[in-house]
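[1] Kindly return the folded structure for what I paste below:
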Amino acid sequence: MTFYKGDRLVIEKVRIENFKCIKGTFELDLKQGINILVGNNEAGKSTILEAIHMALCGVFRGKTIKGNLSQYLFNYEVVNEYLNNINQGIINEAPYILIELYLSEGAFPILEGDRFSDKSRLGRTNGIALKIAFDEKYNEEYESLLKSSELVSLPIEYYDVEWYAFSRKPLTSRSIPIKSSFIDVGSSKFQNGSDVYISRIVQNTLEMDEKTKVAQAFRKAKEFFSKDSAIANINTKITGISKLSKKEIELTVDLGSRSTWDGSLITQLNKIPFDYIGKGEQAVIKTELALSNKKSEASSVILIEEPECHISHARLNQLLESIKSNYGDKQIIISTHSSFVANKLGLNNLILLNQQKTVRFNHLKSKDFFEKVAGYDTLRLILCDKAILVEGDSDELVIQRAYMDTHNGRLPIEDNVDVISVGTSFLRFLEIAENLKTTVRVVTDNDGNVAALERKYQDYIDSNKKENIEICYDENVTTGTLTIGTKNPKLFNYNTLEPLLLKDNTLELFNQIFETDYSEEDLHKYMKTHKTECALKIFNYPSNIKYPEYIMRAVQ
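    You can find the predicted model right below:
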């Protein structure tokens, strides 16, 4: 039975206090459909997914939270501050964890009430909360403990879990009308050879009469085991072992109500137990089963941890297309470190987590481009502190070496500066940089037409210049007489990186670097046709060289 009355279930907001890496209060607004969480390590991506799953299912990493409380669920700093204060005689409120899920208006009237923490909301709101807090009935015992010894850890034995609706109604896993599916490729949870997650999805897919038939067949199989003649002979033998008891000792199968088929049967794929197939294939199957589950109360929210793990590029592309096409009325929350995943699922769905603050990309004009040409390293720009954008590999190598020569041999990345090759998509990356206010330098050739280049970047040059973005290019045009080609000879372009490097150095030096003996014209031709090879030799050259002014402007 579902109580949902709206057009579509949505967790509108998650509010988390003192859980894992979150110190104090963290709030995150979510939207319908796909939400993509990105951020550096320890930003809280996994914490958010685990908090949502715990609030909806009462489960943390495969175990029920009520029977598996641990101090390590709490934020480390919050616990340390509390213990230090207690041991100095300063009595503060014991640390607690609170997870609140605010649901879309009218979603589940049975969950609607006024017991929630968001003070900006008035009246009644739909929602679910899970609170892990000190149980006051232990006050006297706890005070006695404090008098007798120094506290070195959180007294988790005095804590309890309260799981309730905003209506103040206590909840159990059965009474919550919605569920989440947590798909973590890197952490498969198996029980007696059976994947717990798969078993639950299969259960949700079956109708009641089908479940009954499976349960009856399973019971018959267990009874047949007990009646087998080989088992009967074994039971006769082990009964005779005991001389002190006249009661029979038997080897049998648990026929009690707790021994159910879903926890004992093994899920197979092509006759191979599910836990023996590759983790990538496991993730694909789990995700597709969750997406195909049509019951609105079952897996309404799908949580996916780093879907790129263990999956080949082609298979990952298929999985992402399936997610985009089939999520229907489900809400999907994904964490990822992959630019490909973020691009394919839409940068407008991205939520950047940074020091418990969030940045969104709702109105990117380039999101369709990156979705269709998903190989660009957009997350490198999104996650870095500063960036230098270049066109290709050879430019990247030269910029890296120029930076090292001016920063005591340190690579740019050691100073949190990322040098990113973006092809000709500078403007698309600059749109992202504008959104983030990230400090960015663009290093580009003028190709002999300064006016055209300045028109292209007019939003970032002179009167329109953005404080965080600078376009670095040679403002002069260099000419010469060298031509390229025999049938239709064209004037050589002296206004790219390689000719300008040669111009600022000497013919002898570059012949030495490249181990050649060319004239100036032949060296120009060689550097043009061996861009990456020449850049690599410059990068590895033991002595410093000179760089064009616009390169120095970028690296400084």
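[2] going forward, measure contacts between C-alpha atoms and count neighbours the same way
    OK.
[3] could you pull out the helices for the stretch 351-500 of the chain?
    Along the stretch 351-500 of the chain, counting by DSSP state H, counting those that start in this stretch, helices occupy 367-372, 378-383, 393-406, 426-436, 450-456, 497-504.
[4] Please provide the structure for the following sequence as well, for comparison with the first:
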Amino acid sequence: MYISKLKLYNFKSFKGIQEFKFTEGKNFIVGNNNVGKTSIFEAIDFLFNGLKRNQEIDELLNNDSKSESVYVEATYSDISDLVKSVSKLQPYITTANTLTLKRGNNISIINTKGKQEKAHEKTLAYQRADTGLFYNPTGISNATKPFFDPTIIYANDHNENYQDFKSSSLLGKLLKLEAKNLLDSSKFKDVQQKFNDLIEQSGGLQDHLSEVKEFMEQAVSSQFGKVGLDFQFKIPEMDSIIKNGRVLAEDKNGKQDISEKGSGLQRAVVLAVVQAYSNFAKKADSMQFLIDEPELYMHPLAQDNLLNALDKLSEGDNQIFLNTHSPYILRHFNSDRDSVVILSNVTGETRVRQMESLIFRPTSIGEITYKAFGVPTVDLHQRLYSIIENKVIYEDNAGIEKKDKNRKINSETAFSDYLDFKYKNILKHKRFRPRYTKNSKNGGWIPAKNNVPLPFIVRNEIDHPDVYLEDETGTNNFNEDDLKESIDELFKIYQLEFKA
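    A predicted model of the protein is given here:
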């Protein structure tokens, strides 16, 4: 069960309606600073948990919007059998096995009396499968809370909410799962019996409190007649024992509650909980994990360990959301299960877009870095150039008869001429100056040539960093703009060469 679609209306930096499509695996959200990456997490947080303490709904409303409405809507797909077994939810699950929830202010819903009204932000509404209208039936939120409870880890949070052991926290859920077998053990039953003895036996807690009880009975009886009072103490359950726990960290400064440590260590502990959950919680219900800037405070190997754990979680039907600035994080992109959402500051259709499909398998870090972040790399350029060149040399040449050897493409220059002839309208041209090898001005001569395709120049500059130029004008030296333009040209040529 996973969030397949998210719709925001006038939520923070997203003016009007913006839609996001997600996959069941890992969903990377990328973009420059202040484009709304964290706002997506805040929107999901608002949808399921409502406003934070002391927060006003106006704080979520887009500054440039004249509308007084703001809402968040999410559609779940592949609804689990466990959720479908909840009778209160059955009218809201479609034949396509989806469920849509909505929260905001001034949104139209059908109330418990069957009348239409405008709902406020305290109401979580559910879309009926038959009418498409949103309802808020009594008790539905409590019935569904266990199934729709995403774990959100913000970059700027001190993470206190994730360090306690209450049953709703990730750590509490993990410890409860691991302690489950202990509940039926003879050891735990012995503890419960000893607790009962401490309360009820002679000299126990009840005896110590008997005078207080008798005094209270007399005080009540003086007003209402004879009334007997008794104190009852329940035997603690495992939940009660676990939820009172805390995480302590010990270093050179001694042992302290983790909340008293620095934010870097706190975040490391929270992410360690996520990794532990992926390792131990084998049979837990599917969840959503939202991690803001997973690369924060982490060196590359630690990032790999975290992403490996998230890979394992996503394979176990847990959905992952990652806000990141790091191409290194995107090394773990799986084109079969994952998605990349790219945000920008521009308005219109390009404000939110899905990363276009990738051409390399396994995933090339150079390609995903370019398509997600717009950063050109030498690796991507060389890989594109080589794959096109190899196709032309080994496939196109195969169709040329032996007697027509002049048509053979058997050198870099011949391949450059081929590109120039076939894709002249795509390619930018530059002058390629004469140059020599460093060892000898008479050896390794490369003649000057005018109007050479840009990919050929960039390829040669990358492959031959040892050349000696006639002067220092730098004509042959490519810059990042040249590299980007050449990569764009090669992508276009690739699509034409390899199209079906």
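[5] And the TM-score, once the two are fitted together?
    Superposed pair, TM-score by TM-score structural alignment, normalised by the length of structure 2: 0.57. Supporting alignment: 366 aligned residues with a Cα RMSD of 5.0 Å.
[6] picking up where we left off before, for residue 205 of structure 1, which of the helices of the stretch 351-500 of structure 1 is the nearest?
    helix 367-372 (32.3 Å; Cα to Cα).
[7] Return the set of buried residues in that closest one.
    367-368, 370-371 (16 or more other Cα atoms under 10 Å).
[8] Turn these into JSON lines, including distance to residue 339 of structure 1.
    Shown next, in JSON lines, are the buried residues of helix 367-372 of structure 1 (distance: Cα to Cα, whole Å):
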{"residue": "367", "distance to residue 339 of structure 1": "12"}
{"residue": "368", "distance to residue 339 of structure 1": "14"}
{"residue": "370", "distance to residue 339 of structure 1": "9"}
{"residue": "371", "distance to residue 339 of structure 1": "10"}
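[9] Helix, strand or coil: sort out residue 249 of structure 2 for me.
    strand (DSSP: H, G, I helix; E, B strand; the rest coil).
[10] burial count for it?
    17 (other Cα atoms under 10 Å).
[11] That one contacts residue 259, correct?
    No. Taking contacts as Cα atoms under 8 Å, residue 249 of structure 2 lies outside contact range of residue 259: 9.3 Å.
[12] Can you tell me which of the buried residues of helix 367-372 of structure 1 is nearest residue 478 of structure 1?
    Minimum distance to residue 478 of structure 1 across those is 35.2 Å, recorded for residue 370 (Cα to Cα).
[13] List the contacts of the closest one.
    Each residue near residue 370 of structure 1 by Cα atoms under 8 Å, 6 or more residues apart in numbering is listed here: 343-344, 346-347, 376.
[14] What's the separation between it and residue 142 of structure 1?
    57 Å (Cα to Cα, to the nearest Å).
[15] After alignment, which residue of structure 1 pairs with residue 49 of structure 2?
    Taking TM-score structural alignment, the alignment pairs residue 49 of structure 2 with residue 58 from structure 1.
[16] How many residues are close by that match?
    When neighbours are counted by other Cα under 10 Å, residue 58 of structure 1 registers 20.
[17] now it: how far from residue 180 of structure 1?
    From residue 58 of structure 1 across to residue 180 of structure 1, the span is 10 Å (Cα to Cα).
[18] wait, residue 188 of structure 2 sits on residue 180?
    No. Counting by Cα under 8 Å, residue 188 of structure 2 stays clear of residue 180, with 11.0 Å between them.
[19] Just want to know which of those two has more residues nearby.
    Taking neighbours as other Cα under 10 Å, residue 188 of structure 2 and residue 180 compare with residue 188 leading, 15 against 11.
[20] my hunch is that the more buried one is in a helix, does that hold up?
    Yes. Counting by three-state DSSP, residue 188 of structure 2 is found in a helix.
[21] quick one on the thing from earlier: most neighbours among the contacts of residue 370 of structure 1, which one?
    Counting by other Cα under 10 Å, residue 347 has the largest number of neighbours within these, with 27 neighbours.
[22] Okay, the residue nearest to it when sequence neighbours are not counted and residue 335 of structure 1: tell me how far apart.
    Leaving aside its sequence neighbours, residue 347 of structure 1 sits nearest to residue 367 (Cα to Cα, 6 or more residues apart in numbering; 5.5 Å). Separation of residue 367 of structure 1 from residue 335 of structure 1 (Cα to Cα): 18 Å.
[23] and what of residue 164 of structure 1?
    Distance from residue 164 of structure 1 to residue 335 of structure 1, by Cα to Cα: 27 Å.
[24] Please apply the same query to residue 159 of structure 1.
    From residue 159 of structure 1 to residue 335 of structure 1 the distance is 31 Å (Cα to Cα).
[25] of the two, who's got more company?
    Neighbour count, other Cα under 10 Å: between residue 159 of structure 1 and residue 335, residue 335 has more, with 25 against 20.
[26] Please pull up the equivalent of that one in structure 2.
    Checking TM-score structural alignment: residue 335 of structure 1 goes with residue 323.
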